[in-house]
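Asker: I'll drop the sequence and a predicted model, then ask my questions.
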Amino acid sequence: MAEKTVEQYYAPPPKLGKWEGFRTFLWNSETHQFLGRTGASWAKILFFYLLFYAALTGYFFAMLAVFYQTIDMRVPKWQLSRSLIGDNPGLGFRPMPPDENVESTLIWYHDSNENYKYWTEYLDKFLEAYRQPAPGEKRVPCNYTTGPEEGRVCDVPIQSFGNCSTESHYQYHRSAPCVFLKLNKIFNWNPAFYNDSDPLPDNMPDDLQNHIMSLKQQNSKEVNTVWVSCEGENPADVENIGPIQYFPGRGFPGYFFPFQNNKGYLSPLVAVWFEHPATGVLINIECKAWAKNIMHDRLERRGSVHFEMMID
């Protein structure tokens, strides 16, 4: 007689409550599992991830070391036309409006001590670097005959800014404000000066053309300058802007170029003094830098800067 086959059936695990199931998940005393894994399983997975992240970290630092071998912390790899900023510098102006109006280019104040104080304090802070050299900086006086020696940079004598000084509150209290201009730094960029017989641009202001022609006739080395001009943008602005003076001169001396990221380098400045601008009206002003290799584009602000001025 054939033996009977003993049939075995799967017995489902007992149903556990939420709290009891959670406690069993944390530690199962029957299987010796912690969070669903035995000690050996936890050791294997931790060992795997330890090796994985160690290899990943090693790869990252190896690539970083290779990358640092290809760059110079002082000299950019891509320069001039091959760089993102290109080889056509723009102009910047100071003081800038408060941070809450970061997109604004309006210099607006009332003729009172409390109101113009922001603008004068901004300029004081901006010029601090020009007043006091940092430790280790080697600044020397320069002129059009002799440039700085190796390892030294040209000083920007802020005492030559005439009426645009902190002692005179930059003339803001007299409703005749000073605005400082600086040329954007482009590594290894050299300006092409108007020092030959080539005609000057037709759109260059007449007074600046006359000034340059006078220097050419004198065979003065001061023609080696990146020139600056400021004008009202529209006919009404031209009428309201009033007379203008420039300190210490009409532009940025050529011995400040090229910029090569030397320690302590200071961007040259031109202080533009608006002697008698009209009050109570908005004046649109455009300042331009002039050299043969500076192109002007009003929409993209290439080679120029726009700002507004309003004095109540």
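Answerer: Yep, that arrived. Numbering: from 1, shown residues only.
Asker: For the rest of this, base every contact and every neighbour count on C-alpha atoms.
Answerer: Noted.
Asker: out of everything not next to it in sequence, what's closest to N115?
Answerer: Y109 (5.9 Å; Cα to Cα, 6 or more residues apart in numbering).
Asker: Identify the residues contacting the one you found.
Answerer: By Cα atoms under 8 Å, 6 or more residues apart in numbering, Y109 lies in contact with 115-116, 310-312.
Asker: mind running it again at 6 Å?
Answerer: Y109 makes contacts with 115-116, 311, as judged by Cα atoms under 6 Å, 6 or more residues apart in numbering.
Asker: Just the buried residues of those.
Answerer: Among the contacts of Y109, those classed as buried by 16 or more other Cα atoms under 10 Å are 116, 311.
Asker: Adding secondary structure, write the contacts of Y109 out as CSV.
Answerer: Formatted as CSV, the contacts of Y109 follow (DSSP: H, G, I helix; E, B strand; the rest coil):
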residue, secondary structure
N115, helix
Y116, helix
I311, strand
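Asker: so can I have JSON lines of the contacts of Y109 showing distance to P243?
Answerer: JSON lines is the format used below for the contacts of Y109 (distance: Cα to Cα, whole Å):
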{"residue": "N115", "distance to P243": "24"}
{"residue": "Y116", "distance to P243": "21"}
{"residue": "I311", "distance to P243": "16"}
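Asker: all strands of the protein, in order?
Answerer: 27-28, 33-34, 91-94, 106-109, 139-140, 153-154, 178-183, 225-232, 244-247, 251-253, 269-274, 283-290, 304-311 (DSSP state E).
Asker: can you list contacts of the second one?
Answerer: Contacting residues not belonging to strand 33-34 are listed as 26-27 [Cα under 6 Å, 6+ apart].
Asker: For stretch 255-275, buried residues please.
Answerer: Under 16+ other Cα under 10 Å, the buried positions of stretch 255-275 are 255-257, 259-261, 264-275.
Asker: cool, stretch 172-186 as well?
Answerer: In stretch 172-186, counting by 16+ other Cα under 10 Å, buried: 172-173, 175-183, 185-186.
Asker: ok, structure two:
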Amino acid sequence: MQFNYFPLLCAGIVEKTNYLKMASTVSGSTAFTTQVDPDTGTFQRRLGDVSTFFYDSEEGKILGKTFQQWIFGAMFYMAFYACIVFFMLACGAVVYQTLNWNMPRLQGQDSLLQQNPSLGFRPVPSVDMTLIRFIKADPTSYSPLTDNLEAYLQFYENQNQVTDTGVMVDCKTYNKRRPQTEWDKACRYELNNLGPDCIKQQAFGMDDGMPCILLKLNRVFDWHPEDYHNETEIPAEILDTYEPYNVHLKCFGVTPADQDNIGDFEYHPPQGFHFKYFPFRNQQGYRSPLVFVRFMNPAPNILIMVECRAYAKNIRRNSVERAGVVKFELLVD
């Protein structure tokens, strides 16, 4: 026998409907409820709330805190920041004790240069380019270049090579290394070593289309150049011009086309950087040794890529890493 639930379901629905009608009937009429927004307050009440927030006269609060709470909060933050300042000063004092103002903390292979100096050049047209370009016999085109060279060489004038004690070594008589007892004194550098042609009175050769480019070794603390012990160690590029006790220089065109267009060179002084100017130990009045490379007949109106290399037994040369080398471009219009 199958039981039928449908009549029971219909009866339940009817009963529930009657109950809802009775609940919504008030005094014989049906009341419909609606949702009313909560009271948001008047403008005066809001203004009063804001005023009470800034100063509550009943509880004695300012900006929601009592006077004692403000005192304790200020003391806490004063102590907190005082501890931070003290900690920073303590760390700075510890670091300060590890520094030496006369020598770097990291030396030798631990330094960034790793006892392998690179070359620098002047004039530098700008910090973001290495192109040296000018128009022959046009002072307006090369005056920024000559001014850059003149400003750099001004530090090598005799009146500017001074120390607090006035002690500098005259190295004219040395043709080998200086004795170790003089390593902590600066060796005076004479601008006469740079030759009679590369001077500001002749616009450093740019007026004649034979520019003089200044090269120098970057300073590496306590670095000593090493000489080649025998002829088999001397690179073939400098074998014909090699002289002991000198860091030699050699410039050439990067590509075969550059080598055809670059022309001949003159080096002043021809031997390069003499060993007597090393080591660099942050001596007062120290000036790095210089070499002028004069381009005798570069091809006009052609961009020439130039690479110059320094040669000593303990100088590693790598064109990609710019170790022991320097690259720049030359364009004479």
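Answerer: Received the coordinates, thanks. This structure is a prediction, so every number in the text was calculated from the model and none was measured.
Asker: before we move on, the earlier item: residue in structure 2 matching the residue nearest to N115 of structure 1?
Answerer: Applying TM-score structural alignment, one finds that Y109 of structure 1 aligns to F134 in structure 2.
Asker: separation between its match and Y228 of structure 2?
Answerer: Taking Cα to Cα, to the nearest Å as the measure, F134 of structure 2 falls 39 Å from Y228 of structure 2.
Asker: do the same with N175 of structure 2
Answerer: Where Y228 of structure 2 is concerned, N175 of structure 2 sits at a distance of 16 Å (Cα to Cα).
Asker: R105 of structure 2 now?
Answerer: Counting by Cα to Cα - R105 of structure 2 and Y228 of structure 2 are separated by 30 Å.
Asker: What's the local residue count around R322 of structure 2?
Answerer: For R322 of structure 2, the neighbour count with other Cα atoms under 10 Å is 15.
Asker: which residue lines up with it in structure 1?
Answerer: Aligned by TM-score structural alignment, R322 of structure 2 pairs with R301 of structure 1.
Asker: dump the residue contacts of the residue lying closest to that match once chain neighbours are set aside.
Answerer: Using Cα to Cα, 6+ apart and skipping the chain neighbours, the partner closest in space to R301 of structure 1 is G90 (6.8 Å). Contacts for G90 of structure 1 (Cα under 6 Å, 6+ apart) come out as 184, 302-304.
Asker: Who wins on neighbours among those?
Answerer: Going by other Cα under 10 Å, S304 tops those with 25 neighbours.
Asker: Look up how far N190 of structure 1 lies from that one.
Answerer: 17 Å.
Asker: Then A271 of structure 1?
Answerer: 22 Å.
Asker: do the same with S160 of structure 1
Answerer: 25 Å.
Asker: and if you look at Y172 of structure 1?
Answerer: Taken as Cα to Cα, the span from Y172 of structure 1 to N190 of structure 1 is 35 Å.
Asker: which residues in structure 1 does the helix ranked longest in structure 2 match up with?
Answerer: Scanning structure 2 for the helix with the most residues, using DSSP state H, yields helix 67-98. Here helix 67-98 of structure 2 aligns to structure 1 at residues 39-70, judged by TM-score structural alignment.
Asker: Could you list the buried residues of the matching stretch?
Answerer: Buried residues in stretch 39-70 of structure 1 (16+ other Cα under 10 Å): none.
Asker: Stretch 177-193 of structure 2 spans what distance, first to last residue?
Answerer: 18 Å.
Asker: Tell me the spacing between whatever residue of structure 2 lines up with G92 of structure 1 and Q154 of structure 2.
Answerer: In structure 2, G92 of structure 1 lines up with G120, judged by TM-score structural alignment. G120 of structure 2 is 17 Å from Q154 of structure 2, where distance means Cα to Cα.
Asker: Between the two, which is the more surrounded one?
Answerer: Set G120 of structure 2 next to Q154 and count neighbours by other Cα under 10 Å: G120 wins out with 18 against 13.
Asker: so who does the counterpart of P248 of structure 1 in structure 2 touch?
Answerer: The alignment partner of P248 of structure 1 in structure 2, by TM-score structural alignment, is P269. With contacts defined as Cα under 6 Å, 6+ apart, P269 of structure 2 is in contact with 193-194, 291.
Asker: For the residues you listed, which ones persist in structure 1?
Answerer: With both residues aligned by TM-score structural alignment, their matches' Cα atoms under 6 Å, the contacts of the contacts of P269 of structure 2 that structure 1 also has are 193-194.
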